[in-house]
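Asker: here you go, sequence then predicted model.
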Amino acid sequence: MKKVLFMLITLFCLSANAQEKKQEEASKSKAVELLKKDGVLLKKDFYDIGKVAGVTFQNIVITDISAGTKTGALRIETSYYSSLGTDTYIGTLDYDELAGCIKSLTYIKDNIITTIPENYVECEYKTKDGVSLGAFLSSTKKEKTWKIYIQTKSYTNRSQNFMKSDNIIEIISLLNQSMDNLKAHL
């Protein structure tokens, strides 16, 4: 009887603990995978690109010294502020994703946020590392407005940053600067 009771309590504790822990999704980003590699000598160069509405954009160029190869990515950093402190979340866009992201955000700027539809609409670009950039229609009783968002980690809403739709122009500009900077250093 004691064994059965012990097993039930243990099973209950394990299942409760498993529900509380949210697992970070595995990244498909080449830059993140290279950074996770063991047994290699890596050189990391960081280049500041800019900041918009509390979101920081920074390039990273990773050189695998032993293999003589380079890869680059844009790091996007968001922060969550609470009474307990600040949590920082970083997501990446590989160099080969930047052109597609720029094209998607330009489409959103030119075709989506220029209209006010009757129904709720959202549009999103998602990267290999789980970073989401997009727009959604925010409705109040008085008006409907477009909001832009960036979420650096798909497993937590704390990594989200919301901003005015006008900021999309600055974000596209920073993405273009990032692509030019990476092109010059790779």
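Answerer: All right, it came through fine. On a predicted model such as this, the values are computed, not experimentally measured, just so you know. Numbering: from 1, shown residues only.

Asker: for the rest of this, base every contact and every neighbour count on C-alpha atoms.
Answerer: Noted.

Asker: which parts of the protein are helices?
Answerer: Using DSSP state H, the helices of the chain run over residues 2-20, 30-36, 95-107, 167-185.

Asker: quick check: the residue lying closest to residue 71 once chain neighbours are set aside vs residue 112, distance?
Answerer: Spatial nearest neighbour of residue 71, chain neighbours left out: residue 62 (5.3 Å); criterion: CA to CA, 6 or more residues apart in numbering. Per CA to CA, to the nearest Å, residue 62 is found 36 Å from residue 112.

Asker: try this one side by side with the last:
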Amino acid sequence: MQQERQRGNAESFSRKSGTLMSKQFLPIGEVKSVKIQVVQYKDLINENKEQAIRFEYEYYDSYLDQTETKLGSLDKDELEGLIKSINIMRTVVFNSFPEHYTEVGFVSRTGFKAGCYSMPGDWKFYLQLDQYDDRSYIWLTKEDSATILNILDQSNERLLMLGNNVN
């Protein structure tokens, strides 16, 4: 039985009852078929806003013979922690050679994960969009982590612009 994932602050905001909610999806970048967007939620009644980072991954499920979409999200206040975590993976972890199998990972309050694990003489990098869904893994290279960092930095800049925008 699959466990239900936790909701983040932005998702909880977007589901408030008694609101008229607008959701704007701003594309930032893509790596290995993972689309990364900034989502802005706006209550059109009282003008309150909340933002999040959204990860979307489409793949073909041969068993079901259809395209499936997996989603993950990260609250804006968790973005800095994810960026720092991937930087540490790139500068420290990927340059280490542990004697025993090792896993390193970042987990958001919604269950989004970014991490790596050791292989003999190397590290493997991944994203998992939902910690309770084994089909939400995206296997990436160490080099892809640089692309993701670039996209996350752009996302951070977009969030700052949205935060300064009065509309």
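Answerer: Received, thanks. It should be emphasised that the depicted structure is a prediction, and the values quoted were computed from it without experimental measurement.

Asker: just to revisit the earlier point, among the helices of the first structure, which comes closest to residue 88 of the first structure?
Answerer: helix 30-36 (16.9 Å; CA to CA).

Asker: buried sites along the closest one?
Answerer: Across helix 30-36 of the first structure, burial judged by 16 or more other CA atoms under 10 Å covers 30-32, 34.

Asker: need the longest strand for the first structure.
Answerer: strand 69-82 (DSSP state E).

Asker: Provide the contact partners of that strand at residue level.
Answerer: 30-31, 54-64, 86-95, 151-152, 158-161, 178, 182, 186 (CA atoms under 8 Å, 6 or more residues apart in numbering).

Asker: out of the residues you listed, which end up buried?
Answerer: 30-31, 55-64, 89-95, 151-152, 158-161, 178, 182.

Asker: so which of the residues you listed are in strands?
Answerer: 55-64, 89-94, 151, 160-161.

Asker: okay if I get the helices of the first structure as JSON lines plus distance to residue 50 of the first structure?
Answerer: Shown next, in JSON lines, are those (distance: least, CA to CA, whole Å):
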{"stretch": "helix 2-20", "distance to residue 50 of the first structure": "36"}
{"stretch": "helix 30-36", "distance to residue 50 of the first structure": "20"}
{"stretch": "helix 95-107", "distance to residue 50 of the first structure": "16"}
{"stretch": "helix 167-185", "distance to residue 50 of the first structure": "7"}
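
Asker: so for residue 45 of the first structure, which of those helices sits nearest?
Answerer: Evaluated over the helices of the first structure, closeness to residue 45 of the first structure peaks at helix 167-185, with 9.5 Å, by CA to CA.

Asker: what residues of the closest one count as buried?
Answerer: Applying 16+ other CA under 10 Å to helix 167-185 of the first structure flags 167-168, 171-172, 174-179, 181-182 as buried.

Asker: out of those residues, who's nearest residue 127 of the first structure?
Answerer: residue 175 (13.5 Å).

Asker: what residue in the second structure is paired with the closest one?
Answerer: For residue 175 of the first structure, the aligned residue in the second structure is residue 152 (criterion: TM-score structural alignment).

Asker: distance of its match from residue 159 of the second structure?
Answerer: On the measure of CA to CA, residue 152 of the second structure and residue 159 of the second structure end up 10 Å apart.

Asker: about what we covered before: hmm, residue 83 and the match of residue 175 of the first structure touching each other?
Answerer: Yes: between residue 152 of the second structure and residue 83 there is a contact under CA atoms under 8 Å: 7.0 Å.

Asker: how close does the aligned partner of residue 91 of the first structure in the second structure get to residue 103 of the second structure?
Answerer: Under the alignment defined by TM-score structural alignment, residue 91 of the first structure is paired with residue 72 of the second structure. When distance is defined by CA to CA, residue 72 of the second structure is 21 Å away from residue 103 of the second structure.
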